[in-house]
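J.: Turn this into a model:
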Amino acid sequence: MYAIGLSLAGLKFGMLIGIVAGVCSFVPYLGPVVGIIGGLVSAIVSGGDIWINVALVITVFSIGQIIEGFYLTPKLVGESIGLHPVAVIFAVLAGGQLFGFFGVLLALPTAAVIVVVLRHTRERYLASEIYGAEAIPTPTAATEPTSVETPQDPPV
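T.: Model (predicted):
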């Protein structure tokens, strides 16, 4: 995505910088940093209007981060752990707001655990007498099998 954007912006070595940034994106925060630094160096060295080139590099990476942060990551991560993309965004934002960097790291595992517990609790509730479903019968003396009486021989 970065490679295409930087190439369309007319940046020298845009394809190479974009590919390197994309590969480095597997490490959180490293890809955009490497890409922006490489893109800015290329924009300054390549000649032409420096400010337009710098603005194009910043625009490409800003749009890339918006697409990645608000669409790709929630969709891919949400599907893998069973969370809706909006829930992923909300969990990460809430975790970051409440607990900072460690909140961001622990937000998705915590949200996944909460979803599993809530699903289990809901299933138990729907199967309970409180909701109106029939309770699961428990064995009692009335339902246990009784011994069959055999007739006695008549007296002689």
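J.: CA atoms for contacts and neighbours, from now on please.
T.: Noted.
J.: Check which helices and strands the lengthiest helix in the chain sits against.
T.: If you go by DSSP state H, the chain has its longest helix at helix 85-126. Contacts defined by 3 or more CA pairs under 8 Å, 6 or more residues apart in numbering; DSSP states H and E place helix 85-126 against helix 73-81.
J.: how about the nearest residue to Ile81, chain neighbours excluded?
T.: Ala112 (6.6 Å; CA to CA, 6 or more residues apart in numbering).
J.: The one you found reaches Glu79, doesn't it?
T.: No - using CA atoms under 8 Å as the test, Ala112 is too far from Glu79 to be in contact (11.3 Å).
J.: Only the buried residues of stretch 10-20, if you could.
T.: Residues of stretch 10-20 classed as buried by neighbour count (16 or more other CA atoms under 10 Å): 10-20.
J.: oh sorry, the question was meant for stretch 106-114
T.: Those would be 107-108, 111-112, for stretch 106-114 by 16+ other CA under 10 Å.
J.: ok, those residues vs Ser25, which is closest?
T.: Leu108 (19.0 Å; CA to CA).
J.: thought the closest one was touching Leu93?
T.: No - Leu108 is beyond contact range of Leu93, at 10.4 Å (criterion: CA under 8 Å).
J.: now the other sequence, so there's something to compare against:
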Amino acid sequence: MQKSYSFSVRLAAWLLSAILIVYILYMLRETLVPLTFSVLFAVLLYPICAFLESWRVPRILAITIAQVLFFVALVGLIYLASVQVISFGEELPRLEKKANYWIDQGQDFLSDNFGMSRRKQLTEGRKYLTEALKNSASILTGAVATTTGTLASAALVPLFVFFFLLYRDFFRQFFYKVFDSRHKRRVDQAIKRIYAVVQGYLVGLVSVILIVGVLNSAGLLLLGVPHAIFFGFFASCLLLIPYIGLLIGSLLPALMALVALDSPMYSLGVLAVFGVIQVLEGNFITPYIVGSKVSVNPLASMIVLILGGQLWGLSGLILALPVTAIVKVIFDSIEPLKPFGYLLGEAEDSKPIKIKIPTLTEE
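T.: Okay, the predicted model is just below:
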């Protein structure tokens, strides 16, 4: 009776703690999201800082150089993307003319096969467009507010990254004090594993984006889709949203193929190419490059992605897997939490447990 009561108390404490943590994560999302991104970026830039410091460069200067290099690389990527966007903008008049042609073809198809006159089509189109505009007003307002808050928070990320790198030894001493000096070696091992997991995930993710971008671009070039490289790498960058990012990225080049080329079969070809690449990415590329670094089983990955999206929106989808990988390392390092770390990890191959059910004669 005492054991049952103790378990009930522990279960209630776990549930209350989970509810409190989820509530805090949701209410403080505008602060916690940039902080979490800052931690990941700090881990990513740490090897550069450590290398510079090994050459007796002062820590503040090393951190500044690492951030400047990261900023220059980011600006270069933005410049390349802007060049492609400008080139794509020059095609808009031709695309508009082709889009009008397909709209006329669609109206003729509806008129010939379903007896829907053009006037009725226009009436129905205006009705749905009016409803869409009414519904989009609130969505646009919320998007503007969210974007403004996100940009304001993003401006603090470089500052957070700077201080995380500057005070990394201070934070290490803090963890020593929290977990007692007797567990100093275990704390060091956990920190090293967290560094390895996060760096492996980020480097692996960049590698996957480059590989998938090349495959996307090659497939679009074979189909003759205009601006194939831009669309290919744009879709691969959406891999930041696991499982569905590449499928979302296929819609724009499919629409481009439908408008710019002579047959709708090219649009279907684009969807087929991206579908094959999605299968390759999900079953071979990402598991081989990233999966060995982030040992979280697929079921747990899907659950945390759903929860992350509900808590923090798009940022939650991006941060769900690396944060879960960090949490798993922490669970594996603390004895009472090891069962939860086991639950998040990859399932081990084991023989099924045989349970013998007694028969009536045996009873």
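J.: How alike are these chains, TM-score-wise?
T.: TM-score for the superposed pair, counting by TM-score structural alignment, normalised by the length of the first structure: 0.50. Supporting figures: 118 aligned residues with a CA RMSD of 3.9 Å.
J.: element containing Leu83 of the first structure, please.
T.: Using DSSP states H and E, Leu83 of the first structure sits within no helix or strand.
J.: Now do Ser25 of the first structure against Val34 of the first structure, distance only.
T.: Ser25 of the first structure sits 9 Å away from Val34 of the first structure, going by CA to CA, to the nearest Å.
J.: What angle do helix 73-81 and the longest helix of the first structure make with each other?
T.: Helix 85-126 of the first structure and helix 73-81 are oriented at 30 degrees to each other (axes from the mean of the first three to the mean of the last three CA atoms, to 10 degrees).
J.: Please, where are all the helices along the stretch 1-150 of the second structure?
T.: For the stretch 1-150 of the second structure, the helices defined by DSSP state H, counting those that start in this stretch occupy 2-27, 29-54, 59-89, 92-114, 118-154.
J.: tell me the most buried of those helices?
T.: helix 29-54 (a mean of 19; mean count of other CA atoms under 10 Å).
J.: Tell me who's in contact with the closest residue in space to Pro32 of the first structure that isn't next to it in sequence.
T.: Counting by CA to CA, 6+ apart, Ala21 is the residue found nearest to Pro32 of the first structure once chain neighbours are left out, at 6.2 Å. For Ala21 of the first structure, the contact set (CA atoms under 8 Å, 6 or more residues apart in numbering) comprises 2, 30-35.
J.: Can you find the partner of Ala21 of the first structure in the second structure?
T.: Mapped onto the second structure by TM-score structural alignment, Ala21 of the first structure lines up with Phe231.
J.: do the same with Val41 of the first structure
T.: Taking TM-score structural alignment for the superposition, Val41 of the first structure sits opposite Met256 in the second structure.
J.: where's the strand or helix carrying that match relative to the chain centroid, distance-wise?
T.: Using DSSP H and E, Met256 of the second structure sits in helix 245-260. Centroid separation between helix 245-260 of the second structure and its chain, computed with CA atoms, centre = their mean, to the nearest Å, is 20 Å.
J.: on that earlier part again, corresponding residue for the residue nearest to Ile81 of the first structure in the second structure?
T.: By TM-score structural alignment, Ala112 of the first structure lines up with Ala325.
J.: Surely that match and Val197 touch.
T.: Yes - using CA under 8 Å, Ala325 of the second structure is in contact with Val197, at 7.0 Å.
J.: Quickly list what's touching both of those two.
T.: Contacts common to Ala325 of the second structure and Val197, judged by CA under 8 Å, 6+ apart, are Val294.
J.: Noted, bye for now.
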